[in-house]
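1. Sequence and predicted structure are below.
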Amino acid sequence: MNQQRCLYLLNYCKTLKAVNHIHACLLKTGLFSDPFIFGKLILHCSVTISDSLDYATRLFLHYPNPDVFMYNTIIRGFSESQRPQNSITTYIEMRRESSLFAAPDSFTFAFLLKAAANYGSLRTGKQLHCQALVHGLAGHLFVGTTLISMYGECGRVEFSMKVFDEMREPNVVAWNAAVSACFRGGDLESCERLFDRMPFKDSTSWNLMLAGYAKAGEVEMARKVFSEMEVKDDVSWSSMITALAQNGCFDEVFGVFMDLRRLGMRPNEVSLTGVLSACAQAGAFEFGRVVHGFVEKSGFSWIISVNNTLIDMYSKCGNLDMARLVLKKMPQKKSIVSWTSMLAGLAMHGHGEEAIQLLHEMEESGIKPDRITFISVLYACSHAGLIEQGHECFWKMKNVYNIEPSIEHYGCMVDLYGRAGELRKAYEFVCQMPIPPNDIIWRTLLGACSMHGNVELAEQVKERLSELDPTDSGDHVLLSNVYAIAGKWNNVETVRRSMTYQRIKKIAGWSMIEVDKIMYTFVAGEKQNDITKEAYNKLREIMLRLRVEGGYVAEVGRVLHDIEDEEKEDSVTKHSEKLAVAFGMARLCKGRVIRIVKNLRICRDCHTVMKLISKVYESEIVVRDRSRFHNFKDGSCSCRNYW
């Protein structure tokens, strides 16, 4: 085997097993001692093939007198791995060698500084800066640019700007690094000034501004940058889609995606996961199906991340059958995210026993569950009332997989006891936790007290919450609910006065529904327009029929005012989810599933109304509230009145 053929074959090696064959041939032919060939071999193992860095390191350790290229290759490999600190260890060995062949160069410091940035060590970064000065390389354009990025990653934007200001002739990459550093530090004004001063802007410059504004939540500025871009590449479109999705502008996400398709451009992995994520958040099932069709036709169905997002989308849009089908049809080995996404979907729908069965399948496939997996399983047990199975999973997590429970796991256990009505046991569990309970833990218990009407314990829990987060509106509302159910109207009024005095406002409830691939949002008591008038008119017709044919009587126990029952009934019948359902029934064809997404937990009266509508109108309604899914059909709900 000659040198050229060896390099040719090496370029086509995709696995460590294939590299082993090349390695054996090199040993037989004597080419292994060729520094050029050996350098290419460890470069391929360190950078090109995943999970082969350790193999490259072993090769490197057995090579006599490695040169600077070889050292740089190992340093680079570690800098891009989960062990970036090993780059520094390799550099120390390099300096100890003190060989003329292994004197550090600009690439050495660029890779080292990247390593320091990746594990956030400002101290190491400063020491490397000093080393670069000693070797006369701090002024090198490549090293200087990496210094700017490193200081930005470590949160010292002022150092980044000092390095940038000292550069004689920064190129566009250095300008972009400075802009990126300012965004990381949250200094939007400096970003804008730098961007305006740039003598030349490439596509990366525009995309950095777009992504930076998106991450900062400045959607309007992101829109402005996007509209001003003369040339939009894949990154531009995917950044805009991600920005809009992260900030809840779902209709715009769908519009941008359609524009992308209309222009004949091919969406990439990021834009597809972004638009599917928006569908999941908004509950836009119909649009999600359209995107899924595109994924299948365009050959993206082999990408794990896209499949994972499809599972999440279908689960959050209330179609578990499609989520299961995507998981089953995945052509490649399922990742831990694939399994966990499906488990989370089952948990949201209250399928606790199926979630436990899927966990066993996951373990049998060789995938080891992590802490997030167990959060989903415990959540599923909680929503299905599976106390014994939840205990078993909590024990397995600690004793079989050696995962130390976090505050989220303890929260799931509190929720498990609380939903089952074992409030005193839940309270004792919180008091015995080895880590201090946070406001979410106490709020979970307060919600259980509200659910089961335990006034005494609710007051104790509210006192604990007041010490941690005295201004949370939800806590006051939950306590008011407990008092209202018990008929303690003086206490309700006291809570309301406290909210007024502290200027605490109740979170407005909203509900969304997708009709003809357009999202409509309803808020109770909002100013009426043509859409809301249509919903109110249909709702009046529905409520009248429910009273006559379904025997509906409003559940007014949780209305916070001590007012007449007729006024209470009028208040609960105008909740946003009722308006959304009414609008869906007015617009959608008979037989179509009505899918609602709500930002708060569904109240008992709305729950009753949905069951009656499904029976009287022979329709199927799926409601995703803040807590879980409710599938209403033939007068009953999938939650079995346990939520």
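-> Nice, I can see it.

2. Only C-alpha atoms from now on, for both contacts and neighbour counts.
-> OK.

3. so Val477 makes contact with Lys506?
-> Yes - here Val477 lies in contact with Lys506, judged by CA atoms under 8 Å, at a distance of 7.4 Å.

4. Between those two, which is the more surrounded one?
-> Ranked by neighbour count (other CA atoms under 10 Å), Val477 and Lys506 place Val477 first, with 22 against 13.

5. got a list of contacts for whichever helix or strand the more buried one is part of?
-> Counting by DSSP states H and E, the element that carries Val477 is helix 473-485. Contact with helix 473-485 is made by 443, 446-447, 449-450, 453-455, 458-459, 462, 465, 489, 491-492, 495-496, 499, 504-507, 557-561, as judged by CA atoms under 8 Å, 6 or more residues apart in numbering.

6. what do you get for stretch 527-537?
-> Phe522, Leu579, Ala580, Ala582, Phe583, Ala586.

7. Go again with 6 Å.
-> Contacting residues not belonging to stretch 527-537 are listed as Leu579, Ala582, Phe583 [CA atoms under 6 Å, 6 or more residues apart in numbering].

8. ok, the first one - contacts?
-> Which is Leu579. Ala535.

9. Ok, the second one next?
-> Remark: with contacts taken as CA under 6 Å, 6+ apart, Ala582 is in contact with Ala535, Lys538, Leu539.

10. Could you check how far the second one is from Ala586?
-> Distance of Lys538 to Ala586, computed by CA to CA, to the nearest Å: 6 Å.

11. Looking at the contacts of stretch 527-537, spot the one nearest Ser627.
-> The nearest member of the contacts of stretch 527-537 to Ser627, counting by CA to CA, is Leu579 at 19.9 Å.

12. ok so the closest one is a strand residue?
-> No - in this structure, Leu579 is helix, not part of a strand, as judged by DSSP: H, G, I helix; E, B strand; the rest coil.

13. Next, the buried residues of the top helix by length along the chain.
-> Scanning the chain for the helix with the most residues, using DSSP state H, yields helix 530-549. Of all the residues in helix 530-549, those buried under the rule 16 or more other CA atoms under 10 Å are Thr532, Glu534, Ala535, Tyr536, Lys538, Leu539, Ile542, Met543, Arg545, Leu546.

14. try this one next to it:
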Amino acid sequence: MIQSSAAAIILPCFPTQSPFHFPSKPARGGHVAPPFISNPSGALHVRCRSTSSVQARLPEEASSVRKHNQGIEPNFHPFRSSNSSSTERGDDDDDDDADSFVDVDNLLYLLRFSTKYSDVELVRAVHASILKIEEDTHLGNVLIGAYLKLGLVLDAYQVFKNLSEPNVVSYSSLISGFAKSNREFEAAELFFRMRSSGVEPNEYSFVAILTACMRASRFELGCQVHALGIKMGFTDYVFVANALMALYGKSGGCLDSAIQLFEEMPERDITSWNTVISSLVDGSLYEKALKFGRDLVKIDEFRVDELTLLTLLTACTGCHAVKQGKEIHGHATRLGLATSLSLCNAMIGFYSKCGTIENALTVFDTMQIRDVITWTQLISAYMEFGLVDSAVKTFEKMPERNAISYNAILAGFSHNSQGLNALNFFTMMVRNGVELSDFSLTSVITACGLLADLETSRQIHGFVTKFGYGSNAHIEASLLDMYTRCGRMRDAEILYSTQNNPIALTSMMSGYARNGQPDEAISHFHRSLSEGKLAMDEAALTTALGVCGALGFRELGKQIHSFVVKAGFEADVGVGNSLVSMYSKCGEMDEAIKSFDAMSARDVVSWNSLIAGHVLHREGDKALALWSSMEKAGVRPDSITFVLLISAYKHTSSDLVDHCRTMFLSMKPTYGIEPASEHYASFVGVLGSWGFVEEAEEMILELPFEPDVSIWRALLDSCRLHVNTTVGRRVAKRILAMEPRDPSTFVLISNLYSASGRWHCAEATRQEMREKGMMRKQPCRSWIIHENEIHSFYARDVSHPQSMDIYRGLEVLILECMRAGYEPDTSFVLQEVEEYQKKEFLFYHSAKLAATYGLLTTSPGQVIRVVKNVVVCGDCHSFLKHVSAVSGREISLRDGSGFHFFSDGQCSCRDYW
């Protein structure tokens, strides 16, 4: 080791004013003049002399230290005591004076030499030599610093304990070392010991203890230290104020204090600006962080450094500020930082979230130096844009790969719903011995959930358990999610019973909601909350709000919103998105818009949530107006955005099919999004809703790929809407060939024939369903929420405690509606019974029972709110229109197609749904 160190230090030529020069002569009186003096900042400086001869001697000195401590008498004795005679040394007087000076001076230099080249052996050798001379606190402090720089905290502490009179530098160095070595509590104890010993802290002591408080999240102690700093007058020091800002910024709830500190600083450096900006970014206050960035540029454009730009890019990504992100890119170019590797990597990440793949590729192509992070960022960008093949090709071209690169491909497959590819890739990773992490396992578990294959899910669970990650909270939650996606709710409940972590609680809630048990999800939420098992963090709140939206549970959703405000979760983008979605699904679009406007930062999901709300309320014109605002804001749309926007054209006030066609065709060239099956299905629905059924069929037949059943089913529904049995028969044959045992297809076909008066064909369809055993389908369900309780109803349901009153009320209501012109449509009854029995079946559909219960239990003037788990049938739709007329009450019904608002015998859907 010493040879390499020596060779390294011979090469450089020290400048004349190097801080490591030695004086040529000792001070008068034969005493060595102290080579270091303390400046106000606590830094150590060395008195200098020419070192032309010292350069060549350093390797010899270092070697002689080791030999001396091994009991070997070297030719050179850097630590010989000052009273050794010249006769013993064989030197003249001048040489005697020079060599006697080397005692402490060379020790100090060798300590710095050892830390510069990470030479632990040399530090220990110097330490051994120090033990043989008289104690020097300053020398001890330098030794403490050397050990700390090499990560040897316990060795530094041993040196500290052996100091008879440690000073403020001794304490401050060790407190700082403890704070940076995950020994924050020992750092705090040492600070208290320093105070009790009578040693007054300096500005560096305060920085050290504040760092410990921040890393240990001891914010109350940090506040006390802040008060002490004010009392002693140290808060005016820039770096003490910076440490205080970092402490308050880390606490999350004290961002206002951090900003106030910043604004009150008499002097700021770039670290001050970076600290306050990064604190705002950590607190998701992205727009405010960008404002501070603009202020910094106005004050001194060239003061901005690489860290500033990296932090501001994170803010731009967080709030999808495309324009500001591009400005930061240009600013980096002007400052000559555009070639920075870390900054370029961050730019690729930014453009993958907020720009286009072309932007990301431009940055990649202009980079002169690339590392594995660069290539991995490009893979993630391709996956983000759905360009899976390009991502795989990039992976294959990588000159070097690591586990993160493999995980990027694996997660990308799962993100793009390619579960089988993800599973195959994971198998390859295992065979090739790639290091697996909890992120790898979470991705492959997600892939199994996408496949919904029971046997594969069992195998993956066994692999995870064998691998030793079975007790990982995130993986446990992923396994629960996988089981619920596979429909294995019983297995999920068993697995959940063996776990005790808040993430599993939220996964179980999502699972109940996903499997058509939202009321069970709410019960689980209340039970866990009352037992104190549920931590109300962002994930739990997002899940709970999602369940409230699925149920239409407005009251509970508003209570959770109040908790969000009180707990300070409003700034979280995910929680804000859930609030927008919850209110829109509960029929409260005004509240959804308010929640959207109140968000301090938004992403593409925020915009999608509000657009989806307008589509759900059949407000196509408002959805398209919001899209215009989204474009002006520079937010890059994703695949889901276009599914929603295309669907919005079904609900516009005028025929905008040509406009919809233009948007559909611009997806790939303008936005880089390849139209998928869901986009074609939405576009077919638009064409069909406006009566272009034949054109829709022609477009499907000309598709460059084999259309899946969702596209044909959209066309079949359009045929039902416009009673086009000619096209409907052809479409039905295709669907039945693709999914011969799907009961929903037979129901659509039967309803199509019934709507056109072809009763014998409708009856033949029902008979075929009976022969194939399809009459037992998932029961339709409607519910209404009254006094914070969910009241569910099925067709001809008598399980409700007030069923007798409900049926009596419904009979009266049916008679009143029939007097007003209501005629039961028995074509929606699939059972083979007599006509009067069909009417009996028809009268007691779940939506009718729920609406009647609402009339009986709500006060006059209140809106009756019903939710149905499938699309409402035509007869129930007609019935509810008449109910709104005869009762004078407004009825809100949310079904599988969207909202129906019944008032005065009319419906907001204009009888097209």
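-> Sure thing, it's come through. If you're wondering where the values come from, they're calculated on a predicted model, not measured in any experiment.

15. returning to what we had before: after superposition, how close is the helix holding Val477 of the first structure to the second structure?
-> Taking mean CA distance after the TM-score superposition for the first structure, the mean distance separating helix 473-485 of the first structure from the aligned residues in the second structure is 2.4 Å.

16. Read off where whichever helix or strand comes after that helix ends up in the second structure.
-> Using DSSP H and E, the helix or strand that follows helix 473-485 of the first structure in sequence is helix 489-501. Helix 489-501 of the first structure corresponds to residues 759-771 in the second structure, going by TM-score structural alignment.

17. can you give me the angle the helix holding Val477 of the first structure makes with helix 489-501?
-> 160 degrees (axes from the mean of the first three to the mean of the last three CA atoms, to 10 degrees).

18. In helix 473-485 of the first structure, which residues are buried?
-> Within helix 473-485 of the first structure, the residues that count as buried by 16+ other CA under 10 Å are Gly474, Asp475, His476, Val477, Leu478, Leu479, Ser480, Asn481, Val482, Tyr483, Ala484, Ile485.

19. would JSON lines of those residues with distance to Lys232 of the first structure be doable?
-> Formatted as JSON lines, the buried residues of helix 473-485 of the first structure follow (distance: CA to CA, whole Å):
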{"residue": "Gly474", "distance to Lys232 of the first structure": "43"}
{"residue": "Asp475", "distance to Lys232 of the first structure": "47"}
{"residue": "His476", "distance to Lys232 of the first structure": "48"}
{"residue": "Val477", "distance to Lys232 of the first structure": "48"}
{"residue": "Leu478", "distance to Lys232 of the first structure": "49"}
{"residue": "Leu479", "distance to Lys232 of the first structure": "52"}
{"residue": "Ser480", "distance to Lys232 of the first structure": "52"}
{"residue": "Asn481", "distance to Lys232 of the first structure": "52"}
{"residue": "Val482", "distance to Lys232 of the first structure": "55"}
{"residue": "Tyr483", "distance to Lys232 of the first structure": "57"}
{"residue": "Ala484", "distance to Lys232 of the first structure": "56"}
{"residue": "Ile485", "distance to Lys232 of the first structure": "57"}
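
20. Tell me who's in contact with Ile711 of the second structure.
-> Going by CA under 6 Å, 6+ apart, Ile711 of the second structure touches Ala681.

21. and it, what pairs with it in the first structure?
-> Under the alignment (TM-score structural alignment), Ile711 of the second structure pairs with Ile441 in the first structure.

22. against the first structure, where does the helix or strand where Asp597 of the second structure lies fall?
-> Taking DSSP H and E as the criterion, Asp597 of the second structure maps to helix 589-598. With TM-score structural alignment applied, helix 589-598 of the second structure matches the range 320-329 in the first structure.

23. show me where the stretch 101-250 of the second structure has helices.
-> 120-130, 137-149, 153-161, 168-180, 184-196, 203-215, 219-232, 238-251 (DSSP state H, counting those that start in this stretch).

24. Can you add distance to Ser510 of the second structure and mean neighbour count and give the ones you listed back as a markdown table?
-> Formatted as a markdown table, the helices of the stretch 101-250 of the second structure follow (distance: least, CA to CA, whole Å; neighbours: other CA atoms under 10 Å):
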| stretch | distance to Ser510 of the second structure | mean neighbour count |
| --- | --- | --- |
| helix 120-130 | 54 | 20 |
| helix 137-149 | 49 | 22 |
| helix 153-161 | 47 | 17 |
| helix 168-180 | 40 | 24 |
| helix 184-196 | 39 | 18 |
| helix 203-215 | 34 | 24 |
| helix 219-232 | 35 | 15 |
| helix 238-251 | 30 | 23 |
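
25. now those in CSV, with distance to Ile277 of the second structure?
-> Output for those, formatted as CSV (distance: least, CA to CA, whole Å):
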stretch, distance to Ile277 of the second structure
helix 120-130, 38
helix 137-149, 29
helix 153-161, 32
helix 168-180, 23
helix 184-196, 25
helix 203-215, 17
helix 219-232, 20
helix 238-251, 9
